[in-house]
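Undergrad: With the sequence up front, the predicted model follows.
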Amino acid sequence: MSRQRLIAFLAALAAVVGLVILVPMASTASAAGCAGAWSPSSVYTGGMTASYNSHNWLAKWWTQGETPGAAEVWSDQGACTGGSGGTGGTTGGGGTGCSYPAWVAGRSYVTGDIVQYTNGLDYIATHDNPGYDPTISTWYWSPYTCSGSGGTTGGGTNPPAGGFVVSEAQFNQMFPGRNSFYTYGGLTAALGSYPGFATTGSDTVKKQEAAAFLANVSHETGGLVYIVEQNTANYSHYCDYSQPYGCPAGQSAYYGRGPIQLSWNFNYKAAGDSLGIDLLDNPNLVQTDPAVAWKTGLWYWNTQSGPGTMTPHNAMVNGAGFGETIRSINGSIECNGGNPAEVQDRVNAYLNFTSILGVPAGNNLSC
């Protein structure tokens, strides 16, 4: 019997027996709007949403690269329309999944705040400032690329990490006793200075590089506990007066500071020139500004070969292995039998961190 004839029959029956028949009507409810498109390269934490194949999905816990609908981490929130609703893809500059507040001149901002400037591009505050122009005051602002994750959409002290492969929860797990100076926000604010870091190669390689950097940092700082070099007797040794610029901050001013323990006047000069910060005259910035401290660590990691033959970044992305990063940092002081206990301490940290990130450690762990 057709639906029309069934309805007519029920109506006639109702008239005979005095019943009220409620005839089901076709649903007129519309699907929800689509969240930002899921991106396999983006990091999602519990409670964040993304759209995939015209459905919205809710992340139950931290995830990256696990496809909605094919992984238990995602909870289907139902069909969606409009917006992206597609099959993923990262967007930038205030695009899908990212809607940062407009920059306002004269409004106070804190490190980590993200704004959209009048040119349509996004910027992240690398230092607290009273509303300086992001395109002029580059000391206080850095360009920021949206992760497209559809998560947090405003500024604050804990913004999205721009797709960083280490979540804040994992960072805290790696460094349970860290000094409060070494903030996760300071680290993620520094990432924009070296966009190739932990974003090159496969997802496994990206996580291996992040783990390698943080393992070496852990060794240099006693688990992110020490901000400055503890052996004060060495402080006066780090001034190379053969350099034409000398040591304007004083002979004892260039001791080890920060996550990679930046030392020597020529390294402060080179790092400062690269980062656009006068560290030769202001070395204390490395021990007072978390973002500057992290930037100096990333500067060495991404640009310096040290006593090795390649940068630690290249060692990890080109398959030379974790051992080569040790060589680039301390060379024969530790490698080639120089101090096997120190090497093993670094390797142990790396194995721990790769385990936390869920990736294999790879080959060539020692030097």
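TA: Received the coordinates, thanks. Numbers count the residues shown, from 1 in each chain.
Undergrad: alpha carbons only for contacts and neighbour counts from here, please
TA: Will do.
Undergrad: how close does residue 300 get to residue 314?
TA: Noted for residue 300: a distance of 12 Å to residue 314, by CA to CA, to the nearest Å.
Undergrad: just residue 354 next, same as before
TA: Residue 354 is 18 Å from residue 314, by CA to CA.
Undergrad: if I pick residue 343, what's in contact with it?
TA: 326, 334, 335, 366, 367 (CA atoms under 8 Å, 6 or more residues apart in numbering).
Undergrad: run the last query once more with 10 Å
TA: By CA atoms under 10 Å, 6 or more residues apart in numbering, the contact set of residue 343 is 216, 219, 323, 326-327, 330, 333-337, 365-367.
Undergrad: Give me the buried entries from those residues.
TA: Buried positions within those, assessed by neighbour count (16 or more other CA atoms under 10 Å), are 216, 219, 323, 326, 327, 333, 334, 335, 365, 366, 367.
Undergrad: where's the residue lying closest to residue 323 once chain neighbours are set aside, which helix or strand?
TA: What sits nearest to residue 323 in space, not counting adjacent residues and going by CA to CA, 6 or more residues apart in numbering, is residue 366, at 4.1 Å. Per DSSP states H and E, residue 366 falls between elements, in no helix or strand.
Undergrad: Okay, one more to line up with it:
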Amino acid sequence: MDNSRSARLRRVLVAAVAAVLGAFILIPGAAAAAGTGAITGYGGKCVDVSGANTANGTKVQLWTCNGTNAQSWTVGTDGTIRALGKCLDVSAGSTADGAKVQLWDCNGTGAQQWVANAARDIVNPQANKCLDATGPSSADGTPLQIWTCSGGANQKWTVPGGGGGGTTGFVVSEAQFNQMFPSRNSFYTYAGLTDAMKKYPAFATTGSDTVKRQEAAAFLANVSHETGGLVYINEINTANYPHYCDYSQPYGCPAGQAAYYGRGPIQLSWNFNYKAAGDALGVDLLNNPNLVATNSSISWQTGLWYWMTGTGGAGTTSHNAMVNGQGFGTTIRAINSIECNGGNPAQMQSRVNLYNQFVGILGVPAGGNLTC
């Protein structure tokens, strides 16, 4: 692990953090529940294509169930949800609350990817938001939109095939996880990781099966490097502990000057990162930073929080780097850019070696752009 103060400085987040999602168990790609039929939701109404119109941009709405083709949806093995030969689509690929949902020609974009899960949410991973009945209202003609997942009844759906089977759906099995981390600290549990994934439904569920596994391998390779194979919970170099308090922040360091050292799978450090992570996850980490070292799920959540939202020196998140084909090397730049461009080639290569090992376990190619 690189425990230098300069390395931690590069972990300042510059983007707004996504709102916390309601708890649910993921089923990847909606494909686990593939089938054709009605999708029912709020007020017992059906998801309906307005007027059975097949024009691009046609409103998708709630309507009294009537058994017509306008209410017959196919949950595809490719993560799409289709009716009348077209795809359920988020208008303009928006990720904003209130973006309308419509019918559109199928085009393979993230605006048309959906994940149905055991908690009966239908999530658009690109936006990290849930299919939502506007209002909330169950009146005929109520338009559907995406909205921050809240667990509300207007975001609960029953899809053809059942929409979930009570498994984690993670592309890494527990046996594979144990193979990757044979000497791991018992604190870093598989159950803690899969529970943490409830906060970020786009993680390892976006794109093809190969991309999903590559992303999982990339995340686990980076955290393995940061923690010595999931052995270390707390930063090793205790001399660094007092360095991670930025008193220029208005909230200061209420847990103490030496309280914000690296903890957890991504070695979260600095008071401003504990504050930002805590705000995103709904946990007061600023006042209780040691939760990252004592609660396995929260610890994993901080790792996924940075993976999904932190850009570092890459200009993009690690998640986006993997799903958009920029390669593993870009994740290194997002997590610790000082290892790149010859800054610390041995540390960079350590991450690459772990990634190659983990994609081998998962049976997928590594892809290109492995170094930075």
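TA: Structure's in. What do you need? Worth saying up front: this structure is predicted, and the values here are computed from it rather than measured.
Undergrad: From residue 183 of the first structure, how far out is residue 195 of the first structure?
TA: Residue 195 of the first structure is 19 Å from residue 183 of the first structure, by CA to CA.
Undergrad: quick one: which of those two has more around it?
TA: Between residue 195 of the first structure and residue 183, residue 183 has the larger neighbour count (other CA atoms under 10 Å), namely 19 against 13.
Undergrad: What's the more buried one aligned with over in the second structure?
TA: Using TM-score structural alignment, the partner of residue 183 of the first structure in the second structure is residue 189.
Undergrad: List the contacts of its match.
TA: Contacts of residue 189 of the second structure (CA under 10 Å, 6+ apart): 174, 177, 178, 195, 230, 296, 297, 300.
Undergrad: Tell me the most packed of the residues you listed, by neighbour count.
TA: Neighbour max across the contacts of residue 189 of the second structure (other CA under 10 Å) = residue 300, 25 neighbours.
Undergrad: What lines up with that residue in the first structure?
TA: For residue 300 of the second structure, the aligned residue in the first structure is residue 294 (criterion: TM-score structural alignment).
Undergrad: burial count for residue 249 of the first structure?
TA: Residues near residue 249 of the first structure, counting by other CA under 10 Å, number 16.
Undergrad: Can you tell me what it aligns to in the second structure?
TA: Residue 249 of the first structure maps onto residue 255 in the second structure when the alignment is built from TM-score structural alignment.
Undergrad: So its match: helix, strand or coil?
TA: Of the three states, residue 255 of the second structure takes coil according to DSSP: H, G, I helix; E, B strand; the rest coil.
Undergrad: now do residue 61 of the second structure
TA: Once three-state DSSP is applied, residue 61 of the second structure turns out strand.
Undergrad: Quick one: the helices in the stretch 101-250 of the first structure, in order.
TA: Ranges of helices in the stretch 101-250 of the first structure, per DSSP state H, counting those that start in this stretch, are 168-174, 184-190, 203-221.
Undergrad: Give me the longest strand you can find in the first structure.
TA: Using DSSP state E to assign secondary structure, the strand with the most residues in the first structure is strand 74-81.
Undergrad: name the helices or strands packed onto that strand?
TA: Strand 74-81 of the first structure sits against strand 32-33, strand 49-52, strand 55-59, with contacts defined as 3 or more CA pairs under 10 Å, 6 or more residues apart in numbering; DSSP states H and E.
Undergrad: Any idea which of the ones you listed gets closest to residue 124 of the first structure?
TA: Nearest to residue 124 of the first structure among these is strand 49-52; the distance by CA to CA comes to 22.3 Å.
Undergrad: ends of stretch 330-346 of the first structure, how far apart?
TA: Using CA to CA, the two ends of stretch 330-346 of the first structure sit 12 Å apart.
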